[in-house]
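Undergrad: can't give you the sequence, but here's the structure:
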């Protein structure tokens, strides 16, 4: 029964609880047992709050006894990303400078999840202040890939992805600036959606208008991604850039033939913008063939990404200095040196540099907009190489090309970020070493529904996510 429950989808679990086939307390007990069984290996959930979870599960069962469900996520166990503040629950940001921080507010994404009936079980691991594509920090240590404990689970939502892959929770929340939902999803054989800015309102936020960092869902099925979006999307006065469409638009069933008749462009290397390892290039080509098998018209083509990486780096460094500069100065001796250096890069930027980056962001938006007027979606690699050793901060080279820093190898993800278009990371198979790899589909501006339909079509013909790690 435990195995049946821990790898059931969120939608299935809610339906089972509504039919009184299983209680929320039994669902919680199964997932906590799974945490006990495997979390010591992967280190995905770093703070556990069973007493809080048990009280929430009891509330869900009481509601069923009274004849109603709490909401679309009734009784679903979830650990929240450790940079999403949770009132009364330690939120460390993966930093020694915040190791004992207990917030007195809960962020909007988590609040909406809880209002929809989810059961909070704890927090998932992240790199310090979510900086980087490998999840490790001085507070909790590294998160390991459940398919190979010697390699990374990706980042920054590495704990969330590993918890999903191992059946410790059926849904996970995260955020994506330079690939933090997509990269770990690709490395852990799960799904991560980077939604359009404002689709999921973010609060608290130091800058609520820039929109480079967005909140979004992770899950093991596309249907569960849509289910979670139906809860966390929708307008809020707390977020000045929030979109008006209600989350309920994501509640409708997705078509299994969502790729049929669509025109799909693909590129193994972002049109030559990045180096890519041969194994990853072949997985992207195989994904393109799967799209054709699903009825899509597939063409090898790519938008022009020139200048995107440089602009992203400028805007990211500027955001780091603006949002964290004072805190990092105060705690310089206890934060990662590379993180502090990245903030300093923002401090030395000039007005013309920031202005040029902002203009490039608009240029990149229009390039992608025009490109996706000719195609329905763009298929790209999520990462340019297989999951690398977990004790390595970042890969120093890709396909023989040296990488300058911990951001270099992540360009496949953050070039897409700069365009402002939604993107979803989908399981795309396994490398010769046996670790998962993902591809990302980029959708039209604010067209998450169309993007989810394409992802559902891809999921239907591939089924990679049905394979689970042998822990």
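TA: Looks like it arrived, so ask away. Worth saying up front: this structure is predicted, and the values here are computed from it rather than measured. Numbering: from 1, shown residues only.
Undergrad: For the rest of this, base every contact and every neighbour count on C-alpha atoms.
TA: Fine.
Undergrad: Could you list the buried residues of the longest helix that the chain contains?
TA: Secondary structure assigned by DSSP state H gives helix 308-330 as the longest helix of the chain. By neighbour count with 16 or more other C-alpha atoms under 10 Å, helix 308-330 contains the buried residues 308-309, 311-321, 325, 328.
Undergrad: The structure to be compared is supplied as follows:
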């Protein structure tokens, strides 16, 4: 039977329904994706490592069970970001140091996802060690944005976002420290959700309570993201910070469309320049909540210490996780990673104490803010997709950034205050490039976040804009 390419345009929820009813099999949906990847991914480079033999072996084992017993995802294929170990599959972290690394065991998150019926068929591209919000590396090269192949897909989950936008995935795994689920979602016109820490269990590395970075789901619409979050969530003793899944599923929460009473919009969180077109599009989208009777006001919590705080804590994270590589493999590290590790090694205990105190204070102010507002809305990324050759955004609206991370303040400020947040497609630039709206809820309120996002998604009417075929850069005028 030939692969039915019409399935590419189906939602993940619809394909799972077909898998559970027996209308299609896990093997057949893998055939669909393999054919689609061959057709479009050469231009995009979203999924540089494929493992279809492994996937078909897993799918064949699933098919020995009745469809109703194949788990929440019932055999739906899911690519894993190349920072995360998958047993028997090349896992490079985008670094020449690990260009031949094939781990013997998967990360706990992957084991859990496969236990819930997910089938791993590919690794998605990422910048080296996830450092930087433009997906390129010395192992596989750059991932290009399907909306305009001359543009960046952002990062660090850029391969995952580009795969979703181009129809080579229905769902995708990603991770996020300074916006790595949200930035590429914004650039590629899909949905990326950073959960509260502990929501998705993973194998601890370098530090038990290392919580700036989290694992999370990406998809082409809010309900699909909720489905994958359900499949990723759960408590495991191997991750002591992990928390139990809620009694009501995240998919049910999204489908409830429960209306927030009052939301806040901020064009810049009071901390960053923003491209005027991005600010205008996101403001217009936020104000459309009023069509559902939601009160929309301009406000934000005080996040004025975010830049100093995040730069210190991020540098510390690089120092504890990568200092040995700096000592032994310096010549194989990209300059941005070297800089980040060195910044971390310069920190004193007083520097860290100050940063942690700033984080506590900002989190307390943010939680107080959510006593008045159900959601906080702002741009997910301060710019539209920029040229893929540009390593990072050096300037915005007349402001020059001091390093390769500072332009991400609008997302890493939310990382610091422990809130779940997602990027929702909310409009386009005059040249047709996607823009994302960041939506934020109080800690552990993914249910309220997903319900509000699904409601606004309905109002905006943009959830059928992907998948698309890769689009070349427009001809110069």
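TA: Nice, thanks for sending it over. This is a predicted model, so every value here is computed, not measured.
Undergrad: re earlier: how about the longest helix of structure 1, aligned to which bit of structure 2?
TA: Structural correspondence for helix 308-330 of structure 1: residues 306-328 of structure 2, per TM-score structural alignment.
Undergrad: mean shift between that stretch and structure 1?
TA: Stretch 306-328 of structure 2, aligned to structure 1 and superposed, deviates on average by 0.8 Å (mean C-alpha distance after the TM-score superposition for structure 1).
Undergrad: now swap in stretch 446-455 of structure 2 and tell me
TA: Mean deviation for stretch 446-455 of structure 2: 0.8 Å (mean C-alpha distance after the TM-score superposition for structure 1).
Undergrad: okay, that stretch sits on what stretch of structure 1?
TA: With TM-score structural alignment as the criterion, stretch 446-455 of structure 2 aligns to 448-457.
Undergrad: Next: stretch 43-59 of structure 2.
TA: So stretch 43-59 of structure 2 sits over residues 41-57 in structure 1, by TM-score structural alignment.
Undergrad: residues in contact with the one residue sitting closest to the centre of structure 1?
TA: Centroid-nearest residue in structure 1, with C-alpha atoms, centre = their mean: residue 181, separated by 1.7 Å. Counting by C-alpha atoms under 8 Å, 6 or more residues apart in numbering, residue 181 of structure 1 touches 155-157, 174-175, 192-194, 216-218, 425.
Undergrad: Matching it against structure 2, which residue comes up?
TA: Under the alignment (TM-score structural alignment), residue 181 of structure 1 maps onto residue 181 of structure 2.
Undergrad: next one: residue 6 of structure 1
TA: Aligned by TM-score structural alignment, residue 6 of structure 1 pairs with residue 8 of structure 2.
Undergrad: correct me, but its match touches residue 167?
TA: Yes - counting by C-alpha atoms under 8 Å, residue 8 of structure 2 does reach residue 167; the two are 5.7 Å apart.
Undergrad: Burial check on the residue lying closest to residue 241 of structure 1 once chain neighbours are set aside, number of neighbours?
TA: In this structure, residue 241 of structure 1 finds its nearest non-sequential neighbour in residue 198, 5.1 Å apart by C-alpha to C-alpha, 6 or more residues apart in numbering. As a burial measure, residue 198 of structure 1 scores 25 neighbours (other C-alpha atoms under 10 Å).
Undergrad: Same question for residue 392 of structure 1.
TA: Neighbours around residue 392 of structure 1, by other C-alpha under 10 Å: 12.
Undergrad: Kindly report the same for the one 3 residues further on.
TA: Residue 395 of structure 1 is surrounded by 21 other residues when neighbours are defined as other C-alpha under 10 Å.
Undergrad: pretty sure it contacts residue 407?
TA: No - with contact defined as C-alpha under 8 Å, residue 395 of structure 1 does not count as touching residue 407 (9.6 Å).
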